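Participant: need a 3D model of the following:
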Amino acid sequence: MKKKLLVLFFVFSVIELSAQFPDSLTRVEGDTIWFDARSLTIEGKGWVDTDSTFDRLPLKAKEIIPERVWRLSKNSAGITVSFSTNSKNIFVKWKNNNNTYALPNMPAISVSGIDLYYRASDNSWKYAGTGRPSPTFSSIAVFSAADEYPDKTDYLLYLPLYNGIAKMEIGILKGNEITPANVFDNNLKPIVFYGTSITQGGSASRPGLVHTALIQRQLNAKIVNLGFSGSGKMEIEMAQLISEIDASVYVLDCLWNMTDDLVKERTEHFIRFLRERKPDTPILLVEDSKYNYSSPSERGKILIGIFDKLQKEQMKEIYFLGAQNLLGKDWEGTIDGVHPNDLGFMRHTEEFLRIIKEILKIN
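Facilitator: You can find the predicted model right below:
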């Protein structure tokens, strides 16, 4: 049943955060019933034993990975909250966990804000609206749905790309219902993306427009986003961690963060480790994208050489995605010559979907 969504945004700060975010999972405030997001469905995590609910790496990783990677793992890129409700108004209240409100090449909405999507009658995901973050790091967004039908609708909430969530609540009007919702195809194992600031979402205009999110909605698939800005460097400890995820595909897109020497030293070892741990899981290697692509970079040539070597050895389920079309041919696909803008991420999505569908034999 089709919904027409009217979205209103309200952002405010509060002084008493303890009063705003009590410990109970459910509470009533006037005409609104608030539910802690932890009581709903949280997707996009490769592990459950994280330091905080919306972290991306397990607690044990803190002792074995670089400090910067650990810090970035507390950014909630790719993590979603899904639920089903018949409420005509949906309220989302959240507190970011650090003071990174915006970045020089990214707006506050994508860094610290939220995106809401709803399931349309044709089973596709439609944009419902965006929650703008407050500079004081405690924010609220109100989404109003003009809907003559009482049936429950599925919703998908994308969390900040370059900030984290300390606390989040979802509110509905009294007299309505909200339940956790499993909105993705459970027959398809998660697609795991490991990479750089581009994988993490730089520089999408909002959380729902990074290529991993676009691919997720196109395939109705679970996605684990392990993009770490400036820090996707293929440490063998990351291979150990990633191999713990039972994935449908491992996507390795790290070249922008690696020197030629690092590509030589780490890439083949990383791939062989994954293959030993997961002998049947496809591994997709991605060339570094360039807005003015004409030929592979030096590190791209090294990666192509590694791929060719592994193919000659008849390593199974190893794939390569060239960068020729990742950003298009018109030089308009980036915000700064490196990081995709929304157009660039749409083009990324087209290329990734083409090869992922081929790998997974999806029509």
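Participant: when you work out contacts or count neighbours from here on, use the C-alpha atoms and nothing else.
Facilitator: Will do.
Participant: next up, the contacts around the residue lying closest to Met258 once chain neighbours are set aside.
Facilitator: Of all residues not flanking Met258 in the chain, Lys233 sits nearest, at 5.7 Å (CA to CA, 6 or more residues apart in numbering). Going by CA atoms under 8 Å, 6 or more residues apart in numbering, Lys233 touches 195, 254-255, 257-258, 262.
Participant: next one: Ser231
Facilitator: Counting by CA under 8 Å, 6+ apart, Ser231 has contacts 68-69, 195-197, 257.
Participant: any of these buried? List them.
Facilitator: Listed as buried from these are 69, 195-197, 257; burial here means 16 or more other CA atoms under 10 Å.
Participant: okay, and which of those residues map to helices?
Facilitator: 69, 197 (DSSP state H).
Participant: any idea how far Ala19 is from the residue nearest to Met258?
Facilitator: 42 Å (CA to CA, to the nearest Å).
Participant: surely Asn182 meets Leu40?
Facilitator: No: the criterion here is CA atoms under 8 Å, and Asn182 misses it with Leu40 at 9.6 Å.
Participant: what do these two both touch?
Facilitator: The contact sets of Asn182 and Leu40 overlap at 82-83 (CA under 8 Å, 6+ apart).
Participant: what separation do you get for Thr100 and Lys361?
Facilitator: 41 Å.
Participant: with neighbour numbers in mind, choose between the two.
Facilitator: Taking neighbours as other CA atoms under 10 Å, Thr100 and Lys361 compare with Thr100 leading, 15 against 8.
Participant: what is the burial count for the residue nearest to the more buried one when sequence neighbours are not counted?
Facilitator: Nearest residue to Thr100, sequence neighbours excluded (CA to CA, 6+ apart): Asn163, at 6.4 Å. Residues lying near Asn163 (other CA under 10 Å) number 25.
Participant: and what of Leu17?
Facilitator: 11.
Participant: again, but for Phe352
Facilitator: The number of residues near Phe352, taken as other CA under 10 Å, comes to 20.
Participant: would you indicate which residues of the helix or strand containing it are buried?
Facilitator: Assessed by DSSP states H and E, Phe352 sits inside helix 342-360. The neighbour-count check on helix 342-360 (16+ other CA under 10 Å) flags 342-353, 355-356, 359 as buried.
Participant: then stretch 57-69?
Facilitator: In stretch 57-69, counting by 16+ other CA under 10 Å, buried: 57-58, 61, 69.
Participant: for the comparison step, fold the sequence that follows:
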Amino acid sequence: MMNNEKQIIFYNANSAYFNVHGLPFASKEHPFWRLPDDVFISQTIEFLKQHPSGAYLSFATASPSIRIKASVSSKAYMPHMTATGTLGCDLYIRKQNSWVFLATTKVNEENYDITIVEGLPSKRREYRLYLPLYIALNHLAIGIEENYTIEATEPIKPEKIVFYGTSITQGGCATRPGMNTSSIVGRTVDYEIINLGFSGSAHLEPEMATVIAQLKDIKLLILEVEANAGDALVLKDRLENFVNIISQTQSHMKVMLISHYPYALAAYKAAIKARFVDHYHFQKQLCHQKGWEFVDGEVLLRKLNFEESVDGVHLTDLGFYFLAVALKKRIKNLLG
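Facilitator: Here you go, the predicted model:
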């Protein structure tokens, strides 16, 4: 489709001009869903699986300007999370061997068509466009100037790191899509990153484990589930079996289990503190028995003195960044 006024040609995001990363279960009918169309786990996950958290497009073009045309299911709907993080797209550019943030879509509309960057010197550059964290993406097209070409880059990597967890894993409450932990980590490792964070819904269902087990060549499974599974009283009952189901199809998969992140009220409410201590010892002992990597979530962020949170629970960009830095070191130690 061509816009004559600005001489922009749009290319559908789920076309051969792009590689779409982080969505191994996507279908032609639902190209931005994180789980298979025909899998039902819970009503909440049925809603959240439509949010393409952690996914991105990779492409290259020499076009001086890039436009984003998107249709999402609603405007931003959370008081503690920005519109850019909820429904926006982040554009990153390759600079030598690193990925550098370039621009974001500053908009809060169900349908938007905006120029995300313009006036660049004409030169072929590689880009990543990160997709919304907390909204269903119904349609996405990338526009470039007429007489320029666009092509897919970064072939999908066979080896994977899978993040499964709570709203924090999904990206609540990053200010923009590129700032959730899985995306920050993904810019520094040579693995395909799959984000399966589901807000309030990391309940370790065996059906979810069966879906994850369908993936091939998982090198590392990172679990952050206590805040949901612990409150739902299923952590002790389901955790070991959840990993066992996935392990049956993965010959070389390693497991990292992260306990609860800092929570200020735990310092003042004895019942919360006692529950955290109980879950801490259970998870640490199970990791020791199974040969998994145990990571104390509270220790990871303790030095930030609770400044890493937007509401006492969910992380800000500060928290996501520090968490990613800590996890990158552990991932390198585990996978080399």
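Participant: related to what we said a few turns ago, nearest to Asn176 of the first structure among the buried ones among the contacts of Ser231 of the first structure?
Facilitator: Set against Asn176 of the first structure, the nearest of these by CA to CA is Ser197 (40.0 Å).
Participant: which residue lines up with that closest one in the second structure?
Facilitator: Applying TM-score structural alignment, one finds that Ser197 of the first structure aligns to Ser167 in the second structure.
Participant: what segments of the stretch 201-350 of the first structure are strands?
Facilitator: 223-227, 249-253, 283-286, 318-321 (DSSP state E, counting those that start in this stretch).
Participant: relative to Ala323 of the first structure, how far out is the aligned partner of Gly319 of the second structure in the first structure?
Facilitator: Aligning on TM-score structural alignment places Gly319 of the second structure opposite Gly344 in the first structure. According to CA to CA, Gly344 of the first structure stands 12 Å off from Ala323 of the first structure.
Participant: next: Asp151 of the first structure.
Facilitator: Distance, Asp151 of the first structure to Ala323 of the first structure, using CA to CA: 44 Å.
Participant: neighbour-wise, which of these two wins?
Facilitator: Using other CA under 10 Å, the more surrounded residue of Asp151 of the first structure and Ala323 is Ala323, with 21 against 12.
Participant: tell me the counterpart of the more buried one in the second structure.
Facilitator: Checking TM-score structural alignment: Ala323 of the first structure goes with Gly297.
Participant: what about that match, distance to Ser63 of the second structure?
Facilitator: Taken as CA to CA, the span from Gly297 of the second structure to Ser63 of the second structure is 43 Å.
Participant: ok, now Asn3 of the second structure?
Facilitator: Applying CA to CA to Asn3 of the second structure and Ser63 of the second structure gives a distance of 15 Å.
Participant: which of these two has more neighbours?
Facilitator: Ser63 (24 against 12).
Participant: correct me, but the more buried one touches Glu145?
Facilitator: Yes: with contacts defined as CA under 8 Å, Ser63 of the second structure counts as touching Glu145 at a distance of 5.7 Å.
Participant: got the contact list for the alignment partner in the second structure of Ile283 of the first structure?
Facilitator: Counting by TM-score structural alignment, Ile283 of the first structure corresponds to Val255 in the second structure. For Val255 of the second structure, the contacting residues are 220-223, 292-293, by CA under 8 Å, 6+ apart.
Participant: returning to that earlier point: map the residue nearest to Met258 of the first structure onto the second structure.
Facilitator: By TM-score structural alignment, Lys233 of the first structure lines up with His203.
Participant: what do we get in the first structure for Arg125 of the second structure?
Facilitator: Checking TM-score structural alignment: Arg125 of the second structure goes with Thr153.
Participant: in stretch 248-265 of the first structure, which residues are buried?
Facilitator: 248-258, 263-264.
Participant: could those residues be laid out in a markdown table, adding distance to Ser203 of the first structure?
Facilitator: Output for these, formatted as a markdown table (distance: CA to CA, whole Å):
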| residue | distance to Ser203 of the first structure |
| --- | --- |
| Ser248 | 26 |
| Val249 | 24 |
| Tyr250 | 22 |
| Val251 | 19 |
| Leu252 | 19 |
| Asp253 | 16 |
| Cys254 | 16 |
| Leu255 | 17 |
| Trp256 | 15 |
| Asn257 | 16 |
| Met258 | 19 |
| Val263 | 24 |
| Lys264 | 28 |
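Participant: what lines up with Thr44 of the second structure in the first structure?
Facilitator: So Thr44 of the second structure corresponds to Arg68, using TM-score structural alignment.
Participant: need the nearest residue in space to that match, chain neighbours excluded.
Facilitator: Closest to Arg68 of the first structure by CA to CA, 6+ apart is Ser231, at 7.2 Å.
Participant: distance of the one you found relative to Val183 of the first structure?
Facilitator: Relative to Val183 of the first structure, and taking CA to CA, Ser231 of the first structure is found at 31 Å.
Participant: not counting sequence-adjacent ones, nearest residue to Ser183 of the second structure?
Facilitator: Nearest one to Ser183 of the second structure, counting by CA to CA, 6+ apart, is Gly54 at 5.7 Å.
Participant: tell me the SS of Pro121 of the second structure?
Facilitator: coil (DSSP: H, G, I helix; E, B strand; the rest coil).
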